[in-house]
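Participant: sequence? don't have it. structure:
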């Protein structure tokens, strides 16, 4: 009889889904049956409440925007993910119709945004997650690239 060891190989990182806040929640919660109005808003709030404080929200949100067309995923509604995929730009460069709650403010949201960018997150998505303009997220990404070049230059220069 053939059995599969469910534990990850030594040193292999567990899939982010195994650490998600929703892993033990009924999946039906994330696919509201209401189509509009107060019932839909209430169903969305219940699902989004699970996402609040999820330790893997950034990874889930990146996946959801790219892969999940229906339901609540990544702390976003279908409409919010659609707006991220096909943004109509407002005067200030923010996608119209996207209102994502910002979990942190000030230096903490800058640090969270930079951390997400350092892991390869797309600047547009980081901008929405952190409640800043895309230009600000792109500036953070440029600062990270500059810091990386300086660090690499210091290592190369120190080896001489």
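Facilitator: Cool, got the structure. If you're wondering where the values come from, they're calculated on a predicted model, not measured in any experiment. Numbering: from 1, shown residues only.

Participant: from now on I want contacts and neighbour counts done on CA atoms only, so please keep to that.
Facilitator: Noted.

Participant: counting neighbours, what do you get for residue 34?
Facilitator: Other residues near residue 34 come to 13 when the count uses other Cα atoms under 10 Å.

Participant: correct me, but it touches residue 40?
Facilitator: Yes. Residue 34 is in contact with residue 40 according to Cα atoms under 8 Å; the separation is 4.9 Å.

Participant: comparison target, given below:
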């Protein structure tokens, strides 16, 4: 019987499962002002995560909203506290902005889906 030997770097098959945590559990607790320590957005302008209308116009340009949303989601994509941020936003029912990589509408849909699963169980 032939034995298959896998060659390559050990532990790289799942790079997202790091053996070394990015931050300690204490660092992931929200501060009194609501900030999550270690967040990728820490120190960034909060306006980047809200597609706010131009004061000179009454409507939002759909292309601008899509661009702003993608930009915010790109910041969230590699964030070490993304899941906690999303959980806090869902718990607080944040009505606007991108939190944990999801828009307000996506969070509402998530809440409805998970609510149905919890009721069905």
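Facilitator: Yep, it's here. Owing to the predicted nature of the structure, the values given are computational and were not obtained by experimental measurement.

Participant: TM-score of the superposed pair?
Facilitator: Once superposed, chain against chain, the TM-score is 0.57 (TM-score structural alignment, normalised by the length of the second structure); 81 aligned residues with a Cα RMSD of 2.6 Å.

Participant: helices along the second structure, start to end?
Facilitator: In the second structure, the helices defined using DSSP state H lie at 62-77, 82-92, 104-120.

Participant: could you list every residue that touches the residue nearest to the spatial centre of the first structure?
Facilitator: Residue closest to the average C-alpha location in the first structure (Cα atoms, centre = their mean): residue 58, at 2.8 Å. By Cα atoms under 8 Å, 6 or more residues apart in numbering, the residues touching residue 58 of the first structure are 74, 116.

Participant: quick one: map it onto the second structure.
Facilitator: Correspondence of residue 58 of the first structure to the second structure, assessed by TM-score structural alignment: residue 83.

Participant: that match and residue 101 of the second structure, how far apart?
Facilitator: According to Cα to Cα, to the nearest Å, residue 83 of the second structure stands 9 Å off from residue 101 of the second structure.

Participant: swap in residue 77 of the second structure?
Facilitator: Separation of residue 77 of the second structure from residue 101 of the second structure (Cα to Cα) stands at 6 Å.

Participant: of those two, who's got more company?
Facilitator: residue 101 (23 against 12).

Participant: residue in the first structure paired with that one?
Facilitator: With TM-score structural alignment as the criterion, residue 101 of the second structure matches residue 75.

Participant: with residue 72 of the second structure instead?
Facilitator: When the first structure is aligned by TM-score structural alignment, residue 72 of the second structure is paired with residue 47.

Participant: residue 111 of the second structure now?
Facilitator: Residue 111 of the second structure maps onto residue 85 in the first structure, by TM-score structural alignment.

Participant: how many residues are close by the spatially closest residue to its match that is not a sequence neighbour?
Facilitator: With sequence-adjacent residues excluded and distances taken as Cα to Cα, 6 or more residues apart in numbering, residue 85 of the first structure is closest to residue 65, at 6.9 Å. For residue 65 of the first structure, the count of nearby residues is 20 (other Cα under 10 Å).

Participant: thought residue 65 of the first structure was touching residue 84?
Facilitator: Yes. Counting by Cα under 8 Å, residue 65 of the first structure touches residue 84, with 7.1 Å between them.

Participant: can you give me the end-to-end span of stretch 107-127 of the first structure?
Facilitator: 14 Å.

Participant: distance of residue 61 of the second structure from residue 49 of the second structure?
Facilitator: 16 Å.
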